[in-house]
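J.: here is a sequence with its predicted model. Questions after.
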Amino acid sequence: MSREFLLVLVLALLVVLLVLLPVGWFARRRRQGALAAPAEVPASLGASRGSFAGKYVATTASGDPYDRIAVHGLGFRSNVEAAVTDDGVLLARPGEPDTWIPRADLRSLDRATWTIDRVVEPDGLQVVDWMLGSRRVATYLRLDDPTGFDAALTPLIPTTERQAS
């Protein structure tokens, strides 16, 4: 085989891979199209428990950190301002619609070391489990003040869920 043939073969493989990436992403979005949208942000968020800056890492199916949720603006990493209030959690991210997690939808708060495309120091990610319609999902956050976030959010988790975790 000549060098030119091998070069063409490698370039053709690269083009096929670059075409398959968006095809796979759009297929995932189509499969998740029936997934309920997050709740509307209410006019009044309730009393503030704290606001925490950091990174939004991912939202996945709960218990499956490889199954990224790709719809409703939850598919891409970004900066985040997580506002914890008496009524729930507001995730404000630039370029995406705000995500409101009502207190009634919160299920648990945990820590993780990794998710689909991010590995950090042990317990470096906050994992907020919540209900998105009828599906339980997990949102991974990397916050500048993880201890403060945990202290603000833990009282909002239903007692029965805290005991089950």
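T.: Received, thanks. Residues are numbered from 1 along each chain as shown.
J.: C-alpha from now on. contacts and neighbour counts both.
T.: Fine.
J.: can you pull out the strands in the protein?
T.: In the chain, the strands defined using DSSP state E lie at 48-61, 64-68, 78-85, 88-92, 99-102, 106-112, 114-115, 118-119, 125-132, 135-143.
J.: now mean neighbour count and distance to V41 too, for those strands, in CSV please.
T.: Output for the strands of the chain, formatted as CSV (neighbours: other CA atoms under 10 Å; distance: least, CA to CA, whole Å):
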stretch, mean neighbour count, distance to V41
strand 48-61, 20, 15
strand 64-68, 17, 23
strand 78-85, 20, 12
strand 88-92, 22, 8
strand 99-102, 21, 5
strand 106-112, 19, 15
strand 114-115, 19, 27
strand 118-119, 12, 28
strand 125-132, 22, 14
strand 135-143, 22, 17
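J.: which of those strands sits closest to T160?
T.: Checking the strands of the chain against T160 by CA to CA gives strand 106-112 as the closest, at 9.1 Å.
J.: take a look at this one as well, against the first:
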Amino acid sequence: MSRTGFAILMAAIVVLVLGGMWIAWRARARRDGGLAGASLMPTGEIVAVFPRASYVSTTPVGSPFERIAIPGLRYKGFAEVTVRRGGVTIAVTGEPPVHLSVDQLTGTATAGGRIGKVVEQDGLSLLQWRPEPQTPAAAGSAPAPRTLESSFRFAAPPEQQAFADAIATIVTTDQTDTTQEDA
């Protein structure tokens, strides 16, 4: 095989791989497009603001390597996380903000890794929540949405603890902060 033929073959393989990745991402975005946070920004007193948290990903609880592509939480980046009495707003740079009402929140946890980031044990903070379907489904026709975890990396452990404390103050149900280790 000549050099030109080899170069053409390698270019074709790269194009096929990149095309497959693009098609898979579009399918994931369509699949998860029906999940969302609350439609309105949470109200109430501001409990805490984290202006430069590193947003990692959103995954289903128990599936740390399955990224969920919800509008506003599709891509990694720095985020401003605002915790109010009525819920949480996550504003990832370059994305529309995602609002989560306090009724959607189920608690917090920590982990050592998620798809897109591996750090020391308990180095990631997880915000656990239930999405609201955007399209109303007939009663009993669709399974209940899974509980999701949005993961954040904070600059220092005190900031990570402040985040967990802020969420604990607004979540009214009896939740335990458990550590979920990755498989």
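T.: Thanks, I have it. Because the structure is a prediction, the values reported are computed rather than measured.
J.: ok, back up a step: go through the strands of structure 1 and name the closest to P42 of structure 1.
T.: strand 99-102 (8.2 Å).
J.: average offset of the closest one relative to structure 2?
T.: For strand 99-102 of structure 1, the mean distance to aligned residues of structure 2 following superposition is 1.2 Å (mean CA distance after the TM-score superposition for structure 1).
J.: let me see the residues that make contact with that strand.
T.: Residues from elsewhere that reach strand 99-102 of structure 1 (CA atoms under 8 Å, 6 or more residues apart in numbering): 38-41, 87-92, 130.
J.: can you name the two of those residues that sit furthest apart?
T.: The widest separation within the contacts of strand 99-102 of structure 1 (CA to CA) is 16.7 Å, between A92 and W130.
J.: with W22 of structure 2 as the reference, measure out to H99 of structure 2.
T.: 28 Å (CA to CA, to the nearest Å).
J.: what residue is smack in the middle of structure 2?
T.: T58 (2.1 Å; CA atoms, centre = their mean).
J.: how about the nearest residue to that one, chain neighbours excluded?
T.: If the residues on either side of it in the chain are set aside, T58 of structure 2 comes closest to S150, at 4.2 Å by CA to CA, 6 or more residues apart in numbering.
J.: any idea how far the one you found is from L9 of structure 2?
T.: Counting by CA to CA, the gap from S150 of structure 2 to L9 of structure 2 is 40 Å.
J.: what's the counterpart of A164 of structure 2 in structure 1?
T.: Here A164 of structure 2 is matched to D150 in structure 1, going by TM-score structural alignment.
J.: what residues does its match make contact with?
T.: L109.
J.: which helix runs longest in structure 1?
T.: Longest helix in structure 1, counting residues (DSSP state H): helix 3-31.
J.: ok, back up a step: I'd like the strands of structure 1 as JSON lines, with distance to L14 of structure 1 appended.
T.: As requested, the strands of structure 1 are exported to JSON lines (distance: least, CA to CA, whole Å):
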{"stretch": "strand 48-61", "distance to L14 of structure 1": "27"}
{"stretch": "strand 64-68", "distance to L14 of structure 1": "24"}
{"stretch": "strand 78-85", "distance to L14 of structure 1": "27"}
{"stretch": "strand 88-92", "distance to L14 of structure 1": "36"}
{"stretch": "strand 99-102", "distance to L14 of structure 1": "36"}
{"stretch": "strand 106-112", "distance to L14 of structure 1": "34"}
{"stretch": "strand 114-115", "distance to L14 of structure 1": "27"}
{"stretch": "strand 118-119", "distance to L14 of structure 1": "24"}
{"stretch": "strand 125-132", "distance to L14 of structure 1": "34"}
{"stretch": "strand 135-143", "distance to L14 of structure 1": "31"}
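J.: wait, what's in contact with the residue nearest to the centre of structure 2?
T.: 67-69, 73-74, 148-151.
J.: try it again at 10 Å.
T.: For T58 of structure 2, the contact set (CA atoms under 10 Å, 6 or more residues apart in numbering) comprises 64-70, 73-76, 114-115, 126-128, 148-152.
J.: do the same with A12 of structure 1
T.: Counted by CA under 10 Å, 6+ apart, A12 of structure 1 has contacts 6, 18.
J.: can you tell me what it aligns to in structure 2?
T.: In structure 2, A12 of structure 1 lands on A12 (TM-score structural alignment).
J.: cool, thanks, signing off.
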